[in-house]
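Novice: Fold the following, please.
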Amino acid sequence: MQDKDLPDIVDLVREMGAFGDGGRNRSPGNSNSGYGQGGEPQAKPAPGLPAQSQAAPDLPGHLEGLAARARTYVEAASSPNTRRAYAADWTHFTSWCRRQGLAPLPADPQVVGLYVTALAAGAADNAPGRAAPRSGGRKPHAVSTIERRLSALAWNYSQRGLTLDRKDRHIATVMAGIRNRHASPPRQKEALLPDDLIAMLETLDRGALRGLRDRAMLLIGFAGALRRSEIVGLDCGRDQTEDGRGWIEVLDGGLLVTLRGKTGWREVEIGRGSSDATCPVMALQTWLSLARIAHGPLFRRVTGHGKKVGSDRLNDQEIARLVKRAALAAGVRGDLPEGRRADLFAGHSLRAGLASSAEVEERHVQKQLGHASAEMTRKYQRRRDRFRINLTKAAGL
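Specialist: Alright, predicted model coming up:
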């Protein structure tokens, strides 16, 4: 299904003006841009391309099929999660512009500079002319959130054939000041180490399909250092589903996972465990056998009081909920209040756990995580190598 937040590829093709004057012309007021005259955002439909200054002819009928195929490629250029986030950020920006009496189009660095200032001041959701209340109001947005929204605006403008100059002084200087005043160290999710994972596995019901599925997902996610989307995107074999992100092959030495991640296609080797209780390959085979899954998505919803397995793949949010739920049930980081513990764990806790606990050369960990640089891999190694090299003693003290 086409994302309503994205410009239509047919409109993009029409803008090229390469099809003569044989079609019916569209007037600016009738374009599916999501904006009325003057660039004011409309409630419905979602923001699309801005109205064109000159009418463009309709696309000839014999090219409609090609345009439909091009649309699927446009959608495949970014993940659904990224498109949803960018669409939400664009909606927030256009809503703020409407309240302030400003036009979101064309790309104006001064308007964007005012917007990021409002985000940093906690006033982006207030009525015009009113500052954020000292108590009971919205908190200022984190610098990382502001950076993401700025990237989302640049992306949305580019999809509309416009360019947002992020180096313009109205944006660059304001962002430099925001970083200097409000930046804070990143809050990383807690790494789940092997003992933590084993304790989490013990909280799952081995006699229930849901427990067997969750067990396999935790072990596969940890041993493969997989992202949430990569776990739930796996199929039993190659080219079995349209929305699949990879597939598995069970070999003598373990599990070979071929998947499409952020950096492209890569292979991940998941070796067999030292015991059946902690073997990711055994856990996966048990789940597939008892769930009677031989084709299509690996991990699916269990319904009917835990006795029926559906046909659709799980949402990647289920991985985050599973990790959080199992970690709390196992008492991981029991030295902290439950409220704080709930914020420590997420899907990335599995990737960070393998990176922090695997006693191998760093290049092997980097390959498993699919990182292009060792520096990125080190960000996942929460507890590894601390004080292993003591420069104080090396200096003679």
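
Novice: Could you use CA atoms for every contact and neighbour count after this?
Specialist: Will do.

Novice: Quick check: the closest residue to residue 309 other than its chain neighbours vs residue 312, distance?
Specialist: Of all residues not flanking residue 309 in the chain, residue 302 sits nearest, at 4.6 Å (C-alpha to C-alpha, 6 or more residues apart in numbering). Here residue 302 is placed at a distance of 10 Å from residue 312 (C-alpha to C-alpha, to the nearest Å).

Novice: Between these two, which is the more surrounded one?
Specialist: residue 302 (19 against 12; other C-alpha atoms under 10 Å).

Novice: Tell me if I'm right that the more buried one and residue 310 touch.
Specialist: Yes. Using C-alpha atoms under 8 Å, residue 302 is in contact with residue 310, at 6.1 Å.

Novice: So residue 149 belongs to a helix, correct?
Specialist: Yes. Assignment of residue 149 by DSSP: H, G, I helix; E, B strand; the rest coil places it within a helix.

Novice: I have a second one here; can you model it like the first so I can compare?
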Amino acid sequence: MYFQRSCTDRLIFLLSEQLTEINIASAWVIALNPRTLALRLTALSQWHAHQGFADPTSTPTVRKTLAGVARTHGRPKKKAKALPIEDLELIVARLADISTLKASHDSALLQVGFFGGFRRSELVGIKVEHVLWRREGIEIALPRSKTDQTGEGITKAIPYSDGPCCPAKALRAWLDAAGIAAGPVFRSVTKWGKAAGIALAVGSVNTVLADCATLAQLDYVPDLSSHSLRRGMATSAHRAGADFRDIKKQGGWRHDGTVQGYIEEAGLFEENAAGSLLRSRIKPT
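Specialist: Presented below is the predicted three-dimensional model:
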């Protein structure tokens, strides 16, 4: 835990309000983003509640201290940059020029992740048994996701396409090339050019995206993460005229506000008061 230290063989916990304030106001302020600090205080609060102790973080003084930290040391939240569909198409085209098993895997991974709006844990958790091949495309049934903790399952559909991207065709090509008939769909490829027997590690999705974006010579690779696929799906779908409800469903978002934020991001320049003013001043030729 972040709130304990070792003293011989015993653990000494910082339980008092005074000690909590000291921790907030000293080294943590320098080392931690205020949002991270708030999360750790929440963890501390929950631990005390579970143990039946008084909550040292709920006092007005501690809350006032935390608010002061946010005002004084607050920083903008770092967000993963959305990967627009145009750049995904560049990546897919570049991978198509490389006749390797890994290129086939990476193309399928990124396309399914993007168009399915999957979280990275969901993406690497897909098994062959979860995929239903239909005439219109593929259905991927997740037995559990972040927004479905009761295990009722959610299903995402991805149609076939004749365009630059087709996740269903890319997935079929990868499975056939790797000889995968059961078990995890996405797996690492060994240096001998064979698919591993276990699922791809969650953190590897970031690495695959970064490597492929570098290959496509995108100039914002440091701003990309696995979440860029979901954000990119939402913003690109909005620009393509997709309905708000359909975007929310495909991404599996619980809150309208999250999706609305992506839509506002997508229309930052299109739905822009300054842009309207500037266009109004253009003299006809």
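
Novice: So after superposing, what's the score?
Specialist: After superposition, the two chains reach a TM-score (TM-score structural alignment, normalised by the length of structure 2) of 0.84; 266 aligned residues with a C-alpha RMSD of 2.6 Å.

Novice: what about the helices in the stretch 101-250 of structure 2?
Specialist: Assigned by DSSP state H, counting those that start in this stretch, the stretch 101-250 of structure 2 shows helices spanning 101-116, 120-125, 167-178, 204-215, 227-239, 244-251.

Novice: tell me which residues in stretch 3-22 of structure 2 are buried?
Specialist: Going by neighbour count (16 or more other C-alpha atoms under 10 Å), the buried part of stretch 3-22 of structure 2 is 15, 17, 20-21.

Novice: And stretch 315-323 of structure 1, by the same measure?
Specialist: Within stretch 315-323 of structure 1, judged by 16+ other C-alpha under 10 Å, the buried ones are 315-316, 319-320, 322-323.

Novice: Report the two of these separated the most.
Specialist: 315 and 323 (13.8 Å; C-alpha to C-alpha).

Novice: residues near the aligned partner of residue 235 of structure 1 in structure 2, how many?
Specialist: Using TM-score structural alignment, the partner of residue 235 of structure 1 in structure 2 is residue 127. Residues lying near residue 127 of structure 2 (other C-alpha under 10 Å) number 18.

Novice: show me the contacts for the closest residue to residue 127 of structure 2 other than its chain neighbours.
Specialist: With sequence-adjacent residues excluded and distances taken as C-alpha to C-alpha, 6+ apart, residue 127 of structure 2 is closest to residue 184, at 4.3 Å. Neighbouring residues of residue 184 of structure 2 by C-alpha atoms under 8 Å, 6 or more residues apart in numbering: 124-128, 198-199.

Novice: what do we get in structure 1 for residue 184 of structure 2?
Specialist: Residue 184 of structure 2 maps onto residue 297 in structure 1, by TM-score structural alignment.

Novice: thought residue 213 of structure 2 was touching residue 89?
Specialist: No. When contacts are counted by C-alpha under 8 Å, residue 213 of structure 2 is not listed as touching residue 89 (10.8 Å).

Novice: The two: who's more crowded?
Specialist: residue 213 (23 against 18).

Novice: That one maps to what in structure 1?
Specialist: By TM-score structural alignment, residue 213 of structure 2 lines up with residue 327.

Novice: ok, its match touching residue 345?
Specialist: Yes. At 7.3 Å, residue 327 of structure 1 and residue 345 qualify as touching, with contact defined as C-alpha under 8 Å.

Novice: Name the residues contacting each of the two.
Specialist: Counting by C-alpha under 8 Å, 6+ apart, residue 327 of structure 1 and residue 345 have no contacts in common.

Novice: Give me the aligned partner of residue 169 of structure 1 over in structure 2.
Specialist: So, by TM-score structural alignment, residue 169 of structure 1 is matched to residue 60.

Novice: Where does residue 97 of structure 1 fall, secondary structure wise?
Specialist: helix 80-100 (DSSP states H and E).

Novice: where do the strands sit along structure 2?
Specialist: 4-7, 10-13, 131-133, 137-142, 154-159 (DSSP state E).

Novice: quick one, which of these is nearest to residue 217 of structure 2?
Specialist: That would be, of those and by C-alpha to C-alpha, strand 154-159, which comes in at 27.5 Å.

Novice: give me the stretch of structure 1 that that closest one matches.
Specialist: Going by TM-score structural alignment: strand 154-159 of structure 2 matches residues 266-271.
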